[in-house]
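Participant: any chance you can model this:
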Amino acid sequence: MSFFVISTGSWSIPPQEFVHHFRSRWPGVVIRETQEPDSSEFLKFDLAMPHSSDVDGALQRPGKSIYFDSDLRDAAQLALWFRSLAPPSEPMVFCDESMSGYLDLAPNTTEADIFRAFDYEPAPPGWMSYDLIPRGGWGMPLQVLAQQMRLRWPAARVEESAEPESRRAFDFQVPMTHSEVRGNVRRKVSAMIFTGDIRDCAELASWCRSILSTEEILLSCDQGHLTLKAGMNAEDILKALGTP
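Facilitator: Okay, the predicted model is just below:
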């Protein structure tokens, strides 16, 4: 998912100072200066983090904001680090590309504050969280998606939210071969968040791919990012993620 950290006041950071702080905090970061003088970006960066194999982002001109693609847990670290570079009085916000989550970043903001703002629940020990994102939307009403899930797994518990302002369109618990896969589908952003045994999660992702007409579907987890191609089955997904 794409995230933004934006200074809404007068503060900005020179590229050289940004690079110095970045390399001091994460020595392994790869930074590339933008060669195009008309680019909206000062520089781009690539960084391996605990939950994202490749955090791809940029410092935007005039040094007031950064954006990047990553797991929310890594995004929280980056956001709080960028917040720490600015004066305490500087107003700053953290949000995602769809504005499904939004938070004013104060000097005392914590990762837990960010997780609450984005309705994030960490996966149980030994499991990973998965984000399935159809870039062109679901291609069907969310009520139909919930109905399709019930038809595929009759024992599934699918609970649709009665609150129109809720971030979640519905929550689900699907008994599968190796675990009970639990998750939810977001209302304002096209995303399904779920956790369970990796084999069952691969099966769920494969099923989503099979019923959706959307051309580009992204699956993200701690082991990396994968574009789900038409016809991919669970075994294909496990192999692509490097899982035997």
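
Participant: drop to CA atoms for contacts and neighbour counts, all remaining ones
Facilitator: OK.

Participant: so residue 131 touches residue 221, yeah?
Facilitator: Yes - counting by CA atoms under 8 Å, residue 131 touches residue 221, with 6.6 Å between them.

Participant: and stretch 95-105, what's buried?
Facilitator: Within stretch 95-105, the residues that count as buried by 16 or more other CA atoms under 10 Å are 95, 96, 100, 101, 102, 103, 105.

Participant: second input sequence below; structure requested for side-by-side comparison:
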Amino acid sequence: MSVTSIRRLSPTTYSDNRKSRSATRSWVTAFVASSATRRFMTYLAVFEGKSGQAVDRDVLVGALRSDWPDAEVTVSSDATPGREVRDVAWTYGETEGRIEGRSHIDGTCLYLEGPLRLAARFAVWYRGLVPSVEELIFCDDTYSFTVSVATGASPEGVERAVEASF
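Facilitator: Now for the predicted structure:
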């Protein structure tokens, strides 16, 4: 359910107070369900590589293992099907949820499936690995929003920018 369709689900006014409360409750439930769906999705942290630079596979793996020691990291072999978008894959979980991450073989994109809060944290962390001359964009897989992740950005700031775009 999209945000647009939620706006059309405004509560109907009823003379009977119980019906009105029920309609309002249904509308609020639909809104909360939509927000939860939007927040747990596939996000991308991507840059164009205009400078001819990328995040090297070994650098990414080393940084994941040192900065996220509880993450389960796997590195694909040359014969792995789908390697282009699963060159390095990892899962990480904590009380905020669980996220699955993958890197594109060209070293310019992370695919992050999970809650917005964790995806924003990984995007800000990835910014530290991305060449400083590159603009890092955080978006969802449908490009319904784009947020530039600047050097020194906070996960909370990225999350607020995403929420403000809806």
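
Participant: quick one on the thing from earlier: can you list the buried residues of stretch 95-105 of structure 1 in CSV and add distance to residue 35 of structure 1 and secondary structure?
Facilitator: Output for the buried residues of stretch 95-105 of structure 1, formatted as CSV (distance: CA to CA, whole Å; DSSP: H, G, I helix; E, B strand; the rest coil):
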residue, distance to residue 35 of structure 1, secondary structure
95, 28, strand
96, 27, strand
100, 33, coil
101, 33, coil
102, 32, strand
103, 33, strand
105, 31, coil
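
Participant: pull the most distant pair out of these.
Facilitator: 100 and 105 (16.0 Å; CA to CA).

Participant: the counterpart of residue 62 of structure 1 in structure 2: what's it in contact with?
Facilitator: In structure 2, the residue paired with residue 62 of structure 1 is residue 106, using TM-score structural alignment. For residue 106 of structure 2, the contact set (CA atoms under 8 Å, 6 or more residues apart in numbering) comprises 54, 84.

Participant: so which helix or strand takes in residue 106 of structure 2?
Facilitator: Counting by DSSP states H and E, no helix or strand carries residue 106 of structure 2.

Participant: what about the helices in structure 2?
Facilitator: 3-7, 17-39, 57-67, 116-127, 155-164 (DSSP state H).

Participant: now for the last one, which elements pack on it?
Facilitator: Packing contacts for helix 155-164 of structure 2, counted by 3 or more CA pairs under 8 Å, 6 or more residues apart in numbering; DSSP states H and E, involve helix 116-127, strand 146-149.

Participant: repeat the analysis, applying 6 Å as the threshold.
Facilitator: Helix 155-164 of structure 2 sits against no helix or strand, with contacts defined as 3 or more CA pairs under 6 Å, 6 or more residues apart in numbering; DSSP states H and E.
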